[in-house]
Every structure is written in structure tokens, then in C-alpha cells.
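**Q** Got a predicted structure plus its sequence, pasted below:
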Amino acid sequence: MLKISHVNAFYGTSHIIHDLDLEIRKGETFCVLGRNGVGKTTLLRSLLGIGVRTTGSIEFQGHEIDRALTHDRARRGIGYVPQGREIVPGMSVLDNILLGCNARTDRKTDVPPLVWSLFPFLKDHLGRRGTNLSGGQQQQLAIARALATDPSLLILDEPTEGIQPNIVEDIERAIIALNRDHGLTIILVEQKIRFARTAAHRFAILEKGRVAAAGPTSELTHELVHRHMSL
């Protein structure tokens, strides 16, 4: 579904991602791991074309997208849940979700029923301001907004970071269900090894903007975690 070939990424003159190669298969959850500051978010922003200069090739569903604008990549079927959620202030829960519909090519402007089945809390609070929700509820809202784009690939940047424990489990279950029950391909940046092992089919560990280790999740050993992720 997604092929990343010899990709380098830069913020100004700072070289963050170095000659990266990855392939994401249709129908899998792929987990990107690594310490803070190794380039995980930069990699995701490179895939979306958000504020990063890149070289190399990014191919999505057979089409080169490395020169495409961000909204064009979204319309091709890439949904994104950013770190920090980025809920729009002053807008209701419903209006935040419907923002995602702007990326749809079928011009539908209704909320997918899947959103309500995964996050029933949101349906009961459509008129509330999104920024008045708790952190975990805002994360549910950010995922719902991404699902409203009708994506074939969903990219999530640390979706359980800073979330209250009682909602973390709901979000983890929702992510697993999106992949296992609904066939959505997922790229997941995550620090929780337990969740990575539960949710992902394959993984890559980044170190200094390069792939330090990769493979099926069954090969995500304690030794690898200790070597590349321990502080």
C-alpha cells in the first residue's frame, strides 16, 4: 500500500530522516518505535507533506505522492491523527468531526456510523466544544475526525500519550478493531511496547533518523527494546 524509498527529510538545514526505506502492506498495523527525538513524527509528517522538505520516493497505492500537496494526499485516502490532537478551538464536537469530510472525494458530509459504534460518548455530546473535553475524549474526537475522511490508511502519532488510564483501553481497543474488524491499514507511532506487541503485525525502530531494527512483531524482543529504546 505504501512504499518509502531512500527518503530523507529536513527542517531547514537540519537533516532528520536519513535514506529511509519502508513498505507498509495493505491490511496490517505497522508500528514505528524509538526514543524521543529520533525522527518518528518527522517521518509521519513527511508522509503527509506537512512542513518537511523531503527527497526520495513516497508511493501510495501505486501513485507517487512525494510532490503532492497535503490535502491531495488526504483525498487519496491518508488519514492523520497528530500528536497533541489539534482539536479546533471554539468548534463543537460535531463540527470538528465534519472537518474531516472536506477530504472526501465522494462529497459526503455525514459522520460514518463506525464513529458512533467506536466512540458512543461523542454522539451524546455533539454540541459541546471539542476543547472542553478531557484529553482522552479529545483523542477519541481526533480519531473520529480522521475517520470522517474515509481513509484507507490511518496514521496515528502516539494516540495514548498523556491519556487517562480508563480511556487508554478504549482507544487501544478501537485501534485494534479498526484494523482487525474493519480492515483499515494503520501506521502507529507508539512508546508502549505492550500495546505495540498486541496491535501491530510488524515494526520498525528508528534511531537517529534511520531504521535500527525491523521485522514481525514476534521479533520485538526485550533485548531489542533495551538496546534501542532504554534511556
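**A** Looks like it came in fine.
**Q** hey, let's count contacts and neighbours off CA atoms from now on
**A** OK.
**Q** ok, the nearest residue to P151 once chain neighbours are set aside - contacts?
**A** Of all residues not flanking P151 in the chain, G77 sits nearest, at 4.3 Å (Cα to Cα, 6 or more residues apart in numbering). By Cα atoms under 8 Å, 6 or more residues apart in numbering, G77 lies in contact with 149-153.
**Q** Of those residues, just the buried ones, ChimeraX syntax please.
**A** A single ChimeraX command suffices to select whichever of these are buried according to 16 or more other Cα atoms under 10 Å:
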select :149,150,151,152,153
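**Q** got another, please set it beside the one above:
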Amino acid sequence: MLKLNHLNAYYGTSHIIHDLDLEIREGEIFCLLGRNGVGKTTLLRSLIGITVNTTGRIEFEGRDISTLPTHARARLGLGYVPQGREIVPGLTVLENILLGCNARKDGRKSVPQLVWDTFPMLKDHLHRRGTNLSGGQQQQLAIARALATDPSVLLLDEPTEGIQPNVVEDIEKSITTLNRVHGLTIILIEQKIRFARSAAHRFAILEKGRVRVSGASNELTNDLIHRHMGL
């Protein structure tokens, strides 16, 4: 569904992603792992086309999207949930979700039922400012906004980071349900190894902007974690 060939990514003169090849299959959860600063977030931002200079080729459903602007990639079906959530200050929960509708291919401006099915608690806070929600509620709002774009691939950057423990489980269940029940392809950056093993079909561990090791989730051994992610 997504194929990267010889992808390089730069911030100014800083070379972050190095000649990376990767394939994401339709209907899977693919987990990106690695220590902080190895290029995981830069890789997602390269896929969606945000403030990163890239060379190489990014194919989405057989089409080269390497030179397309961010809004065009979103309209093709890439939904993005950034690290830190980036809820728009001053807008209500409903207004934040409706922002995602601007990227829909069909032009519809109504919130998809999938949003309410996935995060029913948001209905109780529609007219509250999004920034007044708790961290866990804001994360659910950020995912809901991405779902409102009607994506076929969802890019999630550490969706359980900094979330209160009682909400983490709800978010994890929502992610696996979106994949297992609704068939959404998901690329997930995650530091929680337990969740990575249980949710992902395949994984890749990055080091210095390169894929150091990859495989099926049942191959994500403690030895690999110690060697490539330990302090």
C-alpha cells in the first residue's frame, strides 16, 4: 500500500533518514520502534509531506506522491496524528473534528459515524474547547480528527505517550479495533513494547535513520529490544 525507495530526509543540512527502503502492506499495523532521535517522527512527517526535504520515491497505492503537497496526500487517504496531538487552540471539540473533513475526497462536511463509534465520549464535550480536555481526551480528539478525513492509512506518532494509565488501555483498544474490525492500515510509532507486540503485524527498528532490523511481531524478541533500544 505504501512503498518507500531510497528515501532520504533532511532538516536543512541535517541528514535524518538515510536511503531507506520500506513496504507497508494493506490492512496491517506496522510499528516503528527505536530510541529517541533516530528518525521515527521524521519518517512519518516525510510520508505526509510536512516541513521535511526528501529525495527518493514514496508510492501510495502505486502512485508516486513524493512531490505532492500535504493536503493532496491527505485527500488521497493519508491521515496523520502528530506527536503532542496539536489540538487547535480556541476551537471546540466539534470544530477540531470538522477540520479533518476538509481533506475528504467526497467533499462531505459531516462527522463520520466511525468517529462516534470509536470515541463516544467526545459527544459529551462537543462544545468545549479542545485544549480544555484532559491529555487522554485530547489524544482521542486528535485521532478522531484524523478519522474525519476518511483515511485508508493512519499515521500515529506515539498515541499513548503522556496519557493517564486508565485511558491508555482505551486508546490501545481503539487502535486495534480500527485495524481488526474496520480494516484500517496503521503505521504506529510506539515505545510500549507490550502494545507493539500485541497490536502490530510487523515492525522495524530504526537506528540513525536506517532500518536496523525488521520482521513479524513474533520476532520482536527481548534480545532485539535490549540490543537496539536499551540504554
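**A** Yep, it's here. Bear in mind the structure is a predicted one, so any value in this text is a computation, not a measurement.
**Q** and the gap between the residue nearest to P151 of structure 1 and C101 of structure 1?
**A** Separation of G77 of structure 1 from C101 of structure 1 (Cα to Cα, to the nearest Å): 12 Å.
**Q** again with F203 of structure 1
**A** 30 Å.
**Q** same question, G135 of structure 1
**A** 23 Å.
**Q** okay, the two: which has more neighbours?
**A** C101 (23 against 18; other Cα atoms under 10 Å).
**Q** who's in contact with the closest residue to G130 of structure 1 other than its chain neighbours?
**A** Once flanking residues are discounted, G130 of structure 1 sits nearest to V93: 4.8 Å by Cα to Cα, 6+ apart. Residues in contact with V93 of structure 1 (Cα under 8 Å, 6+ apart) are 122, 125-130, 141.
**Q** Same check on N96 of structure 1?
**A** N96 of structure 1 touches 87-88, 130, 141, 145, counting by Cα under 8 Å, 6+ apart.
**Q** Apply 7 Å and report the result again.
**A** Each residue near N96 of structure 1 by Cα atoms under 7 Å, 6 or more residues apart in numbering is listed here: 88, 145.
**Q** Could you measure from it over to Q83 of structure 1?
**A** Distance, N96 of structure 1 to Q83 of structure 1, by Cα to Cα: 16 Å.
**Q** quick one on the thing from earlier: relative to E28 of structure 1, which of the contacts of G77 of structure 1 is nearest.
**A** Of all these, L153 has the smallest distance to E28 of structure 1: 9.7 Å, by Cα to Cα.
**Q** and the closest one, how far is that from R25 of structure 1?
**A** L153 of structure 1 is 10 Å from R25 of structure 1, where distance means Cα to Cα.
**Q** next one: H226 of structure 1
**A** Look at H226 of structure 1 and R25 of structure 1: by Cα to Cα, they are 27 Å apart.
**Q** Among these two, which residue is more densely surrounded?
**A** A count of neighbours by other Cα under 10 Å puts R25 above the other of H226 of structure 1 and R25, at 15 against 10.
**Q** From what I see, the more buried one and M1 are in contact.
**A** Yes: applying Cα atoms under 7 Å as the test, R25 of structure 1 and M1 come out as touching, 5.3 Å apart.
**Q** Spell out the residue ranges of the helices in structure 1.
**A** Per DSSP state H, structure 1 carries helices over the ranges 40-48, 70-75, 93-99, 113-118, 120-123, 135-147, 165-180, 193-199, 222-229.
**Q** Nearest to P159 of structure 1 among those would be which one?
**A** Once the helices of structure 1 are compared by Cα to Cα, helix 135-147 is nearest, at 6.9 Å.
**Q** Check the mean deviation of the closest one from structure 2.
**A** Superposed on structure 2, helix 135-147 of structure 1 shows a mean distance of 0.2 Å to its aligned residues (mean Cα distance after the TM-score superposition for structure 1).
**Q** Output the contacting helices and strands for that helix.
**A** Applying 3 or more Cα pairs under 7 Å, 6 or more residues apart in numbering; DSSP states H and E, one finds that helix 135-147 of structure 1 makes contact with strand 78-81, helix 93-99.
**Q** from these, which stretch is densest packed?
**A** Ranked by mean neighbour count under mean count of other Cα atoms under 10 Å, these are led by strand 78-81, which reaches a mean of 25.
**Q** Fine by me, we can end here.
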